[in-house]
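K.L.:
What follows is a protein structure lacking sequence information:
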C-alpha cells in the first residue's frame, strides 16, 4: 500500500541528514543512480541562462548537473515538501557558492509553475498521487522546445516482473511500494506534451523519459 503524504514527509524528515549516504547504498546492488540522474539531466538539453524546475529536489543531488548546464546566469528552482531535505539542499548550494538556486517548500501537487525551459524529476514523481495534474500544469508553462525529463522506477513487462519483490527491500525505505507500479508518469508526459523518448534500463525496472513541447 502506498504511503500517505504525511507518512512520506515524516520518512524523509528522518532520513534527511543521512539521505545522500543511504542513497549511495544502491551501488551495493549494482544500481548506478548517478548515471541515471545524469542521463535525465542531459535529456533536458539546457543552455546557459535557462531556467529549470526540479520537482522533488530533495537534498540537491542533481544541482551540480543542472548548474553545469544553466551556468551562473541560469536559474534552478528546487521544489520539495520536506523542510529538512531542503535544509540539506540549502547547505549544498551554500557550500558550492551557487547563488542562483531558489528553494520552495511545497507539495508538488500545489506548486505553481513559472515559465521555464526545463522540468526535471528523478525518483520522486511516482510518489505523488496527483502526478498527472502536476505534469499537465508543468507542461503548460514550458517554453516552446522545452523539455520535461523523468527518471524513476517502474514495473517491467514479462517474466522479469517476477523479480520485483526481491528488489523491494532496498527501495522500501524511500517510500516505494509495489502498488506504485499502477502509476505511469511517462504516459502523462506523452499525453500532455507528445514527442516522447523513453529508455528502459536495469532490465526495465528503471526508465528515463523525456518529452518535448512543440514550437
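P.N.:
That came through fine. Quick caveat: nothing in here was measured; it's all calculated off a predicted structure.

K.L.:
make it CA atoms for all contacts and neighbour counts henceforth
P.N.:
OK.

K.L.:
Show me what the longest helix seen in the chain is packed against.
P.N.:
Longest helix in the chain by number of residues (criterion: DSSP state H): helix 83-96. On a contact count with 3 or more CA pairs under 8 Å, 6 or more residues apart in numbering; DSSP states H and E, helix 83-96 meets helix 5-15, strand 101-105.

K.L.:
Could you dump the ones you listed into CSV and include distance to residue 52?
P.N.:
Formatted as CSV, those follow (distance: least, CA to CA, whole Å):
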stretch, distance to residue 52
helix 5-15, 23
strand 101-105, 10
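
K.L.:
hold the first one in mind and look at this next one:
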C-alpha cells in the first residue's frame, strides 16, 4: 500500500503543488498554521508530510535565518518540488522519510542541533494507519514546552455545507489511491473523518490548546497544542 501511495502521489505531484499553492484561502491557512506553531527566531521546526513544500517558506519566516526548518515526506517527485521551492534557503532541509518514523537521528542528512520546538502536520494524518499514535510520537518528539499543530480537511459544519461537502467528497474519492475503484470496503470520507477526529482528539488530550479553528469554508480544522 505504501508503494502504491508513493506512485500515486508522485504521479500527481504537479497537480497537488498547484492545489497546495493556488486554492482560494490556502495561503492564509498556511500562514496561520505557521503562526500557531508559536515559533521564535532561532527555533527548530519539523513538518511531517511536507509535500511540495508550500508551508516551508512560512515556517522559515518564523524561525529566521538562524533557525532550522526540516520537511519530511515519503514521495520523491513531491520532495523534488519542495527542494526547488526552498533552494534559496540554506537552513531549510527536505528529507525523504516516513512521518511516523522521521529520519531525525544524529546520522540524518540534516542532524538537529538541540531540541525540536514544534511539529507541523497539514493534511497528513488521514493517510496514516494509526493517526493518534503518530500524534503521541510527535508530542514526545517536541517534549515539554514544544508545540504540535495539525491542519486537516473534513466535512464542513457551516450552514452552507451541502454544496461544499459535495465537492469535498469528490476530492476525497479522487485523492484516495487507486482512483479507479467504483466501490470501497470502507467509505473513504468516513474513514478520513475517523482518522482526523482521532488525531485531533489525541492532541487535545496531550496538550494545552493554543488554537482550535476552522478555515476554508469550514472544511479545514486547525488544532494546535502546547506540551506541558
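P.N.:
Happy to help now that I have it. Keep in mind that what you see is a predicted model, and the values were worked out from it rather than measured.

K.L.:
what angle do the longest helix of structure 1 and helix 5-15 make?
P.N.:
40 degrees (axes from the mean of the first three to the mean of the last three CA atoms, to 10 degrees).

K.L.:
and of the helices and strands packed on helix 83-96 of structure 1, who's closest to residue 158 of structure 1?
P.N.:
Comparing the helices and strands packed on helix 83-96 of structure 1 against residue 158 of structure 1 with CA to CA, the closest turns out to be helix 5-15 (30.1 Å).

K.L.:
Check which helices and strands the longest helix along structure 2 sits against.
P.N.:
Longest helix in structure 2 by number of residues, with DSSP H as the criterion: helix 188-206. Counting by 3+ CA pairs under 8 Å, 6+ apart, the packing neighbours recorded for helix 188-206 of structure 2 are helix 131-142, strand 147-153, helix 161-174, strand 220-226.

K.L.:
and that helix, how far out from the chain's middle?
P.N.:
From the chain centre to the centre of helix 188-206 of structure 2 is a distance of 14 Å (CA atoms, centre = their mean, to the nearest Å).

K.L.:
relative to helix 161-174, how tilted is it?
P.N.:
Calculated by the same axes, to 10 degrees, helix 188-206 of structure 2 forms an angle of 100 degrees with helix 161-174.

K.L.:
And helix 188-206 of structure 2, what's buried?
P.N.:
Going by neighbour count (16 or more other CA atoms under 10 Å), the buried part of helix 188-206 of structure 2 is 188-189, 192-193, 195-200, 202-204, 206.

K.L.:
What lies in contact with it?
P.N.:
The contact list for helix 188-206 of structure 2 (CA atoms under 8 Å, 6 or more residues apart in numbering) reads 125-126, 128, 130-132, 134-136, 139, 148, 150, 152, 154-155, 169, 172-173, 176, 223-225, 227.

K.L.:
Now with 6 Å, please.
P.N.:
Outside of helix 188-206 of structure 2, the residues within contact range by CA atoms under 6 Å, 6 or more residues apart in numbering are 126, 131-132.

K.L.:
quick one: the helix or strand following that helix to structure 1 mean distance?
P.N.:
Using DSSP states H and E, the helix or strand that follows helix 188-206 of structure 2 in sequence is strand 208-215. Once fitted to structure 1, strand 208-215 of structure 2 is off its aligned match by 2.7 Å on average (mean CA distance after the TM-score superposition for structure 1).

K.L.:
what comes up buried for strand 208-215 of structure 2?
P.N.:
Here strand 208-215 of structure 2 shows 209-212, 214-215 as buried, counting by 16+ other CA under 10 Å.

K.L.:
And stretch 144-159 of structure 2, by the same measure?
P.N.:
By neighbour count on 16+ other CA under 10 Å, the buried set for stretch 144-159 of structure 2 is 146-156.

K.L.:
and residue 144 of structure 2, what does it touch?
P.N.:
Contacts of residue 144 of structure 2 (CA under 6 Å, 6+ apart): 227-228.

K.L.:
hmm, I was thinking of residue 70 of structure 2
P.N.:
Residues in contact with residue 70 of structure 2 (CA under 6 Å, 6+ apart) are 46, 92-94.

K.L.:
at 7 Å what do you get?
P.N.:
Residues near residue 70 of structure 2 by CA atoms under 7 Å, 6 or more residues apart in numbering: 45-47, 92-94.

K.L.:
Need the residues you listed in a markdown table (columns: distance to residue 119 of structure 2 and neighbour count).
P.N.:
Formatted as a markdown table, those follow (distance: CA to CA, whole Å; neighbours: other CA atoms under 10 Å):
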| residue | distance to residue 119 of structure 2 | neighbour count |
| --- | --- | --- |
| 45 | 6 | 31 |
| 46 | 5 | 29 |
| 47 | 6 | 24 |
| 92 | 14 | 23 |
| 93 | 14 | 20 |
| 94 | 14 | 25 |
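
K.L.:
Nearest to residue 116 of structure 2 among these?
P.N.:
Closest to residue 116 of structure 2, out of all of those and judged by CA to CA, is residue 45, at 6.0 Å.

K.L.:
Give the residue farthest from the middle of structure 1.
P.N.:
Here structure 1 reaches farthest from its C-alpha mean at residue 159, the gap being 27.3 Å by CA atoms, centre = their mean.

K.L.:
Go ahead and list the helix or strand containing residue 112 of structure 1.
P.N.:
Assigned by DSSP H and E, residue 112 of structure 1 belongs to neither a helix nor a strand.

K.L.:
re earlier: comparing the helices and strands packed on helix 83-96 of structure 1, which comes out most buried?
P.N.:
Most buried of those, by mean neighbour count (mean count of other CA atoms under 10 Å): strand 101-105, with a mean of 18.
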